[in-house]
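S.K.: Sequence isn't available, so here's the structure alone:
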């Protein structure tokens, strides 16, 4: 899902996040988002960073291990 939550207001974003959490119990969901509430429901987050100009690096974080 690519930015499907971008236009949602806070109430509908909460409903969407709860729905994603429920569905993720049975299926794998990949969401591309900038919304914090959606990211908070994730088990693993991936990101891309530029360590050097022209050199991208993919990073991942398991949220259960990050405290």
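M.R.: Ah, there it is. Only a predicted model underlies this, so the values are computations on that prediction, with no experimental measurement involved.

S.K.: From now on I want contacts and neighbour counts done on CA atoms only, so please keep to that.
M.R.: Fine.

S.K.: how about the strands in the protein?
M.R.: 44-52, 55-62 (DSSP state E).

S.K.: Could you provide these in TSV, with additional columns for distance to residue 6?
M.R.: Output for the strands of the chain, formatted as TSV (distance: least, C-alpha to C-alpha, whole Å):
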stretch	distance to residue 6
strand 44-52	18
strand 55-62	22
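
S.K.: A further structure is provided below for comparison with the first:
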């Protein structure tokens, strides 16, 4: 079986409680060696399972800024 190269998920865990959000993040980590996951989320549990986080912020009206954080680099510090 050949796995797909990437998966896009848009707030699929929004209705889950915190314990199941943690399980969802663990589940994604089981498959991240073979596929890349792009997950749109607002849940802290899902973000904590990620290797990298990209966010969009708007500090002034009409001007968006992209912010990125590599969590693996922060663990080393």
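M.R.: Now that the structure is in, tell me what you want to look at. Everything numeric in this text was worked out from a predicted model, so none of it was measured.

S.K.: TM-score of the superposition?
M.R.: Once the chains are laid over each other, their TM-score by TM-score structural alignment, normalised by the length of structure 1 reads 0.86; 67 aligned residues with a C-alpha RMSD of 1.3 Å.

S.K.: okay, the strands of structure 1 in TSV with distance to residue 13 of structure 1 and mean neighbour count next?
M.R.: Compiled in TSV, these are given as follows (distance: least, C-alpha to C-alpha, whole Å; neighbours: other C-alpha atoms under 10 Å):
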stretch	distance to residue 13 of structure 1	mean neighbour count
strand 44-52	19	11
strand 55-62	23	10
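
S.K.: and residue 14 of structure 1, which of these is closest to it?
M.R.: Checking these against residue 14 of structure 1 by C-alpha to C-alpha gives strand 44-52 as the closest, at 18.8 Å.

S.K.: Over which residues of structure 2 does the closest one lie when aligned?
M.R.: Taken onto structure 2 by TM-score structural alignment, strand 44-52 of structure 1 occupies residues 52-60 there.

S.K.: so how much does that stretch differ from structure 1 once superposed?
M.R.: Aligned to structure 1 and superposed, stretch 52-60 of structure 2 gives a mean residue distance of 0.9 Å (mean C-alpha distance after the TM-score superposition for structure 1).

S.K.: Just give the nearest non-adjacent residue to the aligned partner of residue 72 of structure 2 in structure 1, would you?
M.R.: Using TM-score structural alignment, the equivalent of residue 72 of structure 2 in structure 1 is residue 64. In space, and not counting its chain neighbours, residue 64 of structure 1 is closest to residue 43: 6.9 Å by C-alpha to C-alpha, 6 or more residues apart in numbering.

S.K.: Right, I'll call it a day here.
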